[in-house]
Every structure is written in structure tokens, then in C-alpha cells.
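J.: structure, please.
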Amino acid sequence: MGVKSWYEANIMPRLITCACSQGQVMKRRAAVVPRARGDVFELGCGGGINHAFYDAAAITSYAGIDPHEGLLDGARAAARAKGWAADLRAGRGEAIPFADESFDCVVCTFTLCSVEDPRQVMREMRRILRPGGEALFLEHGLAPDADVRAWQGRIEPVWKRLAGGCHLTRPIAGALAGAGFAVEPLGAGYTPKTPRFAGWMEWGAARKVG
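T.: The predicted structure follows:
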């Protein structure tokens, strides 16, 4: 195993899990994830961080995918600890392995930044949602301030290599609206005690229309 493969298998998942479970981030998860209802699908479920916030009484079924087997192990352990059945599979958002209109809700937290083709992923999210279903999102991405955006562009090439393909310059709510969702913003802002280039976050609900 080369250094790159060893890093991606052993170090990168731990760094991502640690960064995505900081106190301020968890507060924002708590504002989004409990809204999930019905048949729920989580895109990028690895690590299982969101399990603590799901209202199991409101959820009929739960499924999810993640491309990283090491992170999937954490998600499966979290599901066992919660005591609920979970259909968790290895997979990528560009080709979600579930049938059309299978879910009432898609949960997507800190995932769109690292997929290879965000437009295709959003098409897949729409495909698996039932009419009127919603995608709950919490993502970091392109900041509104020009000086921060400039630093994001400078840092992103190195950042992607260290953080599992994570991008700093992707738009969030605007991209979902462009993909045919009706977006209800729930909040946006820089995360306290986080470098601004990595700290801009947006969260909300994107309803499938049309």
C-alpha cells in the first residue's frame, strides 16, 4: 500500500469524522436532521454522526450509502447502537442504488463538497425522492465575501488532496435551486472558531417540485 492509499484508508476518515463532529457543527446538525420523516435516505452516511439526531419515532425506514468502507463501519456501529434497522451500502451519489421515488426524505450533510459530479448527484437525489419529498442539507461551500472566496480558490487545490476530495468553492442553496428544488433556507453563516475559508455553511430543506 502506497502512502496516498494508506493516508486515505487510515488517516483521512478520522480527520473528516473529527472535523464534522465539532461542537458548532453538531449544533447545526441538530437544527436539520431531526426534521427527517418517513422513508429516509442519507447520502454520505459514513461515520454515523447523524444517528444521534434522528427522531426514530418519525422514521419508517432508513437507508444510506457511502463510498468509504471504513466510514461505513462507523455508520453500521452507530445504527446498532441506536437499535434500528438500517440498509447501508457502499456507493456513490452519482449512481444511487435505489429505485425511483423510493424515499420521502434525503439527508445530505457535508457531502456535496466532495462528490465528483454534484449536478448528477442532485439529479439522483430528485430521482429517488417521491413527489413533494425534501432533501435536508447542511453543507459548507462558496463564501459570500470576495476576500474569503479568493482564499478559498487559492487553498482548494491542496485542501482537496488532504480532505478526501473536499471542495471549498462549490455553491450550496443556489445549486440545489438550479437542480429543480424549491429551497427553504434555515440558516447560513460562518462557523465560530473555524477559518473563514472553510467555515461558510448553509442549511435548509430543498423540496422536490415538478
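J.: switch to C-alpha atoms for all contacts and neighbour counts from now on
T.: Fine.
J.: my guess is T194 is in a helix, correct?
T.: No: residue state for T194 (DSSP: H, G, I helix; E, B strand; the rest coil) corresponds to coil; a helix is not indicated.
J.: contact partners for it?
T.: Listed by Cα atoms under 8 Å, 6 or more residues apart in numbering, T194 has no contact partners.
J.: same check on L15?
T.: A163.
J.: surely it is in a helix?
T.: Yes: the assignment for L15, made by three-state DSSP, places it in a helix.
J.: in the helix or strand that contains V32, what's buried?
T.: Mapping V32 onto the secondary structure by DSSP states H and E places it in helix 23-32. Residues of helix 23-32 classed as buried under the neighbour-count rule (16 or more other Cα atoms under 10 Å) are V25, M26, R28, R29, V32.
J.: I have a second one here; can you model it like the first so I can compare?
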Amino acid sequence: MSFYENHILPHLIGCACGAPQIMKQRSRLVPKAEGRVLEVGFGAGPNLEFYDPAKVSRVFALEPSMGMRRKAAAAIEACPVEVELIDLPGEEIPLDDDSVDTVVLTYTACTIPDVDAALAQMRRVLKPGGRLLFSEHGLAPDPGVQRWQKIIEPVWKPIGGGCHLTRRPDALIEAAGFSISDMTADYLPKSPKFASFNYAGAAMVR
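T.: So this is what the prediction gives:
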């Protein structure tokens, strides 16, 4: 990884993904996790404070960025739930089939290069009856905002570590063989519209 990716980008992502409106979304979603949890795109561990140790036995934390794993050390140390940090991307999940009860995907699907392959891996490791919990930003419904998203995205991606503005996380999840059981979709407050249309919900394997 470049100096920017290893030393600067983790701090930028940490600030953006730790914004109050983003943390509020995490606080609503992550406590629903149960059993053995796979978190894809663990980052610096902003979700750790929201896992319920009475419900979660272990978190497999998939994070390919060395800079992010370094930033996560303190949060892992303070977490009452056992965390296993895994240095691999979402396309390479080293877990057995049907081995986790919950997959947590928060503000990560926008940056995974081969998101279809990653979602196929998440489906593979999720137990029957398990849930994929997701909160992701993506394509806005308003044509005017969409137009700006398409204009900004080519510049945004290299600055934001490959972050796409125009992906539809709900459509990607459904196409990967999941059924979305509930979802909210709206702009987050106090955020630029081109980057703040948020899809959040739960899905199960079809």
C-alpha cells in the first residue's frame, strides 16, 4: 500500500465513519448482531462499542488495511467480546461454510473492488437462518443528486480509498442471493446529499 493509503487515508476514513450521524446508524444496527459475527470492513473498530456481550460470542474482524488494523488495536483491547482480526479483503473470507450467525456490513460495500464476489462469500459463510445486517451509503433517488454523484465519483474514489457513490447496496445484496426483510432508505442529516443517502436493514439467505 502507498503512504497515503497506509498513513493518511485511515485517519480520513476514521473521521468520516465516526461522524455523529454515522455512529447513530451503527448504534441502531449493531446491537442486533448475535452469536458468531463476521464483520466485513472492520476499519478502526467503530462498531465494537455496540456489540452486546450477552448476545455475541466472537467477532471475526476482516480488515485488509494495515493502517486501519493499527488504529483498531485500542478498541479491540477494550472490547468485552473476543475479536479475531483477519488481514484479508471481503473477497477472501477464510471461514467455513455456514459458520457464522450474523454478518455485519457497515460503510464498506462502497469500497470493495469486487463487491459481488464479497457478497457471495458472506452468503457462503452465513448459517441458514442467520442475518446480514447492513448500513451503507449509495445512489440517491433524486435525479439531480444522482447527476452530481456521477460527476464527483471519479474524483472521490481515489481520495476515499475506492469509495463509490453510485452503487445500490440493496440491489447488490438481493442479486447475491439474499432477501431483505426490512430496510430504511433516506438522507442522513447534516451531510452532503451526494454522499449521504443511506440504506440500512437486514437480509437473510434465500
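J.: could you dump the buried residues of helix 23-32 of structure 1 into CSV and include distance to A146 of structure 1?
T.: Conversion of the buried residues of helix 23-32 of structure 1 to CSV gives the following (distance: Cα to Cα, whole Å):
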residue, distance to A146 of structure 1
V25, 24
M26, 27
R28, 25
R29, 27
V32, 28
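J.: and the next element down the chain from the strand ranked longest in structure 1?
T.: For structure 1, the strand reaching the highest residue count under DSSP state E is reported as strand 129-140. Moving toward the C-terminus from strand 129-140 of structure 1, the next helix or strand (DSSP H and E) is helix 146-162.
J.: about what we covered before: check which helices and strands the helix holding V32 of structure 1 is in contact with.
T.: strand 129-140, strand 200-208 (3 or more Cα pairs under 8 Å, 6 or more residues apart in numbering; DSSP states H and E).
J.: what's the mean deviation for it versus structure 2?
T.: When structure 2 is overlaid, helix 23-32 of structure 1 sits 0.8 Å from its aligned residues on average, using mean Cα distance after the TM-score superposition for structure 1.
J.: where does that helix end up in structure 2?
T.: Under the alignment (TM-score structural alignment), helix 23-32 of structure 1 falls on residues 20-29 in structure 2.
J.: give the contact list for R36 of structure 2.
T.: For R36 of structure 2, the contacting residues are V56, S57, R58, V59, F60, S99, V100, D101, T102, taking Cα under 8 Å, 6+ apart as the criterion.
J.: how about the secondary structure of it?
T.: Following three-state DSSP, we place R36 of structure 2 in the strand state.
J.: how much space separates it from R123 of structure 2?
T.: In this structure, R36 of structure 2 and R123 of structure 2 are separated by 14 Å, where distance is defined by Cα to Cα, to the nearest Å.
J.: if I look at the residue nearest the centre of structure 2, how far off is S2 of structure 2?
T.: For structure 2, the residue whose C-alpha lies nearest the mean C-alpha position (Cα atoms, centre = their mean) is T106; its distance is 2.5 Å. The spacing between T106 of structure 2 and S2 of structure 2, counted by Cα to Cα, is 24 Å.
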